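Novice: can't give you the sequence, but here's the structure:
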């Protein structure tokens, strides 16, 4: 069961909801922090045995002694990562999407691919109430790199590999990047259910509408959680009613939650009554989810 927690904009409380679901989900659970440009879920958890590894992507390297400057590689590349000027062929690794096509079309095999690090994975076990275990897998994009989808896929692939190796089925909670662009789409792909977190403001409603259109186009069941629900008006509630969207939960402003957040304390610890609420939500979403989609994509 994979639940992706997303939002049309940042700052709505997406990570707060993701961490709360991970700490409250029944049985084994895994929290995948796919907000790789600014991962922060680990700040609210007590980690044990952190393991780090590099995330790499293949990038083309030109063998100038074999290159005939035919320009086939540059003509093939849609991202302008390879440029052919006269007798010179230049590679711009930061633009490369690692499709491997340039090496395939080279008529003289003058292109090879070498791995280049673009980020890191951090994996750890998490202390959680009761006998159930929780695993966190976090991706972090390297500074100066703009290609976050490969790091997001690496997080999801690592979780799938751990589950296969342990022959266990877990509740996966995916903390997605904010917005509705490629990183968010990569994170929610393969999810069985998407939770859209928003706030009752004009900006919140505008970006929620974009997120709703995105997940509807992807054909994934979804529902909405309104955070700080008493800080604005009822525009989001009325929107959900008009659109026939499942309103999962409204979280009012609570000083305990705000103070706990400032100390790095999860919502379900600063306001313990929410633990049973999020546990029930996880079960409810499982019954509303689409049929299992197979491996993590």
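Specialist: That came in fine, so what should we check first? For clarity, every value in this text was computed on a predicted model and none was experimentally measured. Residues are numbered from 1 along each chain as shown.

Novice: When you work out contacts or count neighbours from here on, use the C-alpha atoms and nothing else.
Specialist: Noted.

Novice: Not counting sequence-adjacent ones, nearest residue to residue 91?
Specialist: Nearest residue to residue 91 in three dimensions, chain neighbours excluded: residue 82, at 4.6 Å (Cα to Cα, 6 or more residues apart in numbering).

Novice: Repeat that for residue 5.
Specialist: Residue 5's closest residue in space is residue 195 (Cα to Cα, 6+ apart), at 4.7 Å.

Novice: which secondary structure elements does the helix or strand harbouring that neighbour contact?
Specialist: Here residue 195 is covered by strand 193-198, with elements defined by DSSP states H and E. Counting contacts by 3 or more Cα pairs under 8 Å, 6 or more residues apart in numbering; DSSP states H and E, strand 193-198 is packed against strand 2-6, helix 14-24, helix 202-218, strand 222-227, helix 274-288.

Novice: can we see that at 7 Å?
Specialist: In terms of contacts (3 or more Cα pairs under 7 Å, 6 or more residues apart in numbering; DSSP states H and E), strand 193-198 is packed against strand 2-6, strand 222-227.

Novice: what's the angle between it and strand 222-227?
Specialist: 30 degrees (axes from the mean of the first three to the mean of the last three Cα atoms, to 10 degrees).

Novice: Show me what secondary structure element comes after the helix or strand hosting residue 84.
Specialist: Assigned by DSSP H and E, residue 84 belongs to strand 82-85. Sequence-wise, the next helix or strand downstream of strand 82-85 (DSSP H and E) is strand 88-91.

Novice: Mind giving me the packing neighbours of that following strand?
Specialist: strand 82-85.

Novice: picking that back up, could you report the neighbour count for the residue nearest to residue 91?
Specialist: Neighbour count of residue 82, defined by other Cα atoms under 10 Å: 23.

Novice: Kindly report the same for the one 4 residues further on.
Specialist: The number of residues packed near residue 86 is 9, by other Cα under 10 Å.

Novice: and it, how far is that from residue 185?
Specialist: 39 Å (Cα to Cα, to the nearest Å).

Novice: Strands of the protein, residue ranges please.
Specialist: Along the chain, counting by DSSP state E, strands occupy 2-6, 29-33, 47-62, 82-85, 88-91, 111-126, 134-141, 171-175, 193-198, 222-227, 246-251.

Novice: One more to weigh against that first structure:
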């Protein structure tokens, strides 16, 4: 079963929930937040393999190219531009669709590959861990996310999604059988939670909500869950002790109080999601 952990905004505690819940569920941890994959800072796995992620990009042969502009006109991503009598390529905008090569009548376009990031895999505390790392200045994370998720095991896989509701999240969510939405009891948290809820409902994915930094009182998130008939998996109380452990880069699950908390979240997750 593949469980996606996402949030409508950054800073809600998505990775905190993901890493500790992975330990409670004894699940494979997969960090798809490739622009800032910080789950390994807490789990500290022994990395055993590292694999480059490559994408294709066009190469234009100046000797064959007539600068007719057919490749420019067909490109939907503006990675090609005609400047006077020359065709300019913006490599990092190219999606490798191959359309420019197809429409070129002069066979002036071929493809090569370049590295945009890497995938690291290892183990920590008897669970398998993997993450994607996007190279600095690279704009497209989706190829790494797809490569990271293409051969998931039949076990429990916990997917730590990117923050927000962008195409990066959508591509991670495509592999999910269930979802956990992490939020905080604030107006910003509620605003962005609603977008995340709309996204998982669009894909008809069973989901529940975890409230981080909960004040243990009635709040706008709990009220929203009741009004929308959304299952509340559980809460993580607002606590100085939690913040201290987090600031030290320590796993909350090692602390007895937090272990009980995440074991309960694990149990409730199994109840809320269509478990298999």
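Specialist: Thanks, I have it. Every value quoted in this text rests on a predicted model; they were computed, and no experiment measured them.

Novice: circling back: quick one: the residue nearest to residue 91 of the first structure and residue 94 touch, right?
Specialist: No: under the criterion of Cα atoms under 7 Å, residue 82 of the first structure makes no contact with residue 94, lying 10.7 Å away.

Novice: Mind listing the shared neighbours of those two?
Specialist: Both residue 82 of the first structure and residue 94 lack any common contact, where contact means Cα atoms under 7 Å, 6 or more residues apart in numbering.

Novice: Over to stretch 27-41 of the second structure now: how far is its first residue from its last?
Specialist: 18 Å.

Novice: Specify, as a residue range, where the strand holding residue 84 of the first structure falls in the second structure.
Specialist: Counting by TM-score structural alignment, strand 82-85 of the first structure lines up with residues 80-83 of the second structure.

Novice: Show me what that stretch is in contact with.
Specialist: 69, 72, 87-90.

Novice: same deal with stretch 15-35 of the first structure?
Specialist: Contacts of stretch 15-35 of the first structure (Cα under 7 Å, 6+ apart): 5, 39, 41, 128, 132-139, 152, 155, 170-177, 187, 266-268, 275, 278-279, 282.

Novice: Tell me the residues of the first structure aligned with stretch 228-240 of the second structure.
Specialist: Taking TM-score structural alignment, stretch 228-240 of the second structure hits residues 243-255 over in the first structure.

Novice: who touches the residue most central in space within the second structure in this structure?
Specialist: For the second structure, residue 161 is the residue whose C-alpha lies nearest the centre (Cα atoms, centre = their mean; 2.7 Å). Neighbouring residues of residue 161 of the second structure by Cα under 7 Å, 6+ apart: 4-6, 31-33, 169, 172.

Novice: Most neighbours out of those residues, which is it?
Specialist: That'd be residue 6 among the contacts of residue 161 of the second structure, by other Cα under 10 Å, with 34 neighbours.

Novice: was I right about it contacting residue 183?
Specialist: No: in this structure, residue 6 of the second structure is not within contact of residue 183 by Cα under 7 Å, at 8.9 Å.

Novice: And the closest residue to residue 249 of the first structure other than its chain neighbours, how close does it get to residue 94 of the first structure?
Specialist: Nearest non-adjacent residue to residue 249 of the first structure, counting by Cα to Cα, 6+ apart: residue 225, 4.9 Å away. Note on residue 225 of the first structure: its distance to residue 94 of the first structure, by Cα to Cα, is 37 Å.

Novice: and if you look at residue 254 of the first structure?
Specialist: 44 Å.

Novice: Residue 71 of the first structure too?
Specialist: Look at residue 71 of the first structure and residue 94 of the first structure: by Cα to Cα, they are 20 Å apart.

Novice: which one of these two has more residues nearby?
Specialist: Between residue 71 of the first structure and residue 94, counted using other Cα under 10 Å, residue 71 has the larger neighbour count: 18 against 13.

Novice: just checking, what residue in the first structure corresponds to residue 156 of the second structure?
Specialist: In the first structure, residue 156 of the second structure lands on residue 171 (TM-score structural alignment).

Novice: Residue 4 is in contact with its match, correct?
Specialist: No: judged on Cα under 7 Å, residue 171 of the first structure makes no contact with residue 4 at a distance of 10.8 Å.

Novice: How far does stretch 220-238 of the first structure stretch from one end to the other?
Specialist: One end of stretch 220-238 of the first structure sits 22 Å from the other (Cα to Cα).

Novice: which of the residues in it are buried?
Specialist: Using 16 or more other Cα atoms under 10 Å as the burial criterion, the residues of stretch 220-238 of the first structure that qualify are 220-229, 236-237.

Novice: for stretch 29-42 of the second structure, same thing?
Specialist: Those would be 29-35, 37-40, 42, for stretch 29-42 of the second structure by 16+ other Cα under 10 Å.

Novice: Relative to residue 187 of the second structure, which of those is nearest.
Specialist: Nearest to residue 187 of the second structure among these is residue 33, at 24.1 Å by Cα to Cα.

Novice: Aligned counterpart of that closest one in the first structure, please.
Specialist: In the first structure, residue 33 of the second structure lands on residue 35 (TM-score structural alignment).

Novice: From residue 263 of the first structure, how far out is its match?
Specialist: 21 Å.

Novice: now swap in residue 49 of the first structure and tell me
Specialist: 22 Å.

Novice: Same check on residue 9 of the first structure?
Specialist: 24 Å.

Novice: From the neighbour counts alone, determine which of these two ranks first.
Specialist: residue 9 (23 against 12).

Novice: Does that one touch residue 178 like I think?
Specialist: Yes: assessed by Cα under 7 Å, residue 9 of the first structure is found in contact with residue 178 at 5.2 Å.

Novice: Residue 189 of the first structure corresponds to which position in the second structure?
Specialist: So residue 189 of the first structure corresponds to residue 174, using TM-score structural alignment.

Novice: Could you measure from the nearest residue to its match once chain neighbours are set aside over to residue 19 of the second structure?
Specialist: Of all residues not flanking residue 174 of the second structure in the chain, residue 203 sits nearest, at 8.0 Å (Cα to Cα, 6+ apart). From residue 203 of the second structure across to residue 19 of the second structure, the span is 24 Å (Cα to Cα).
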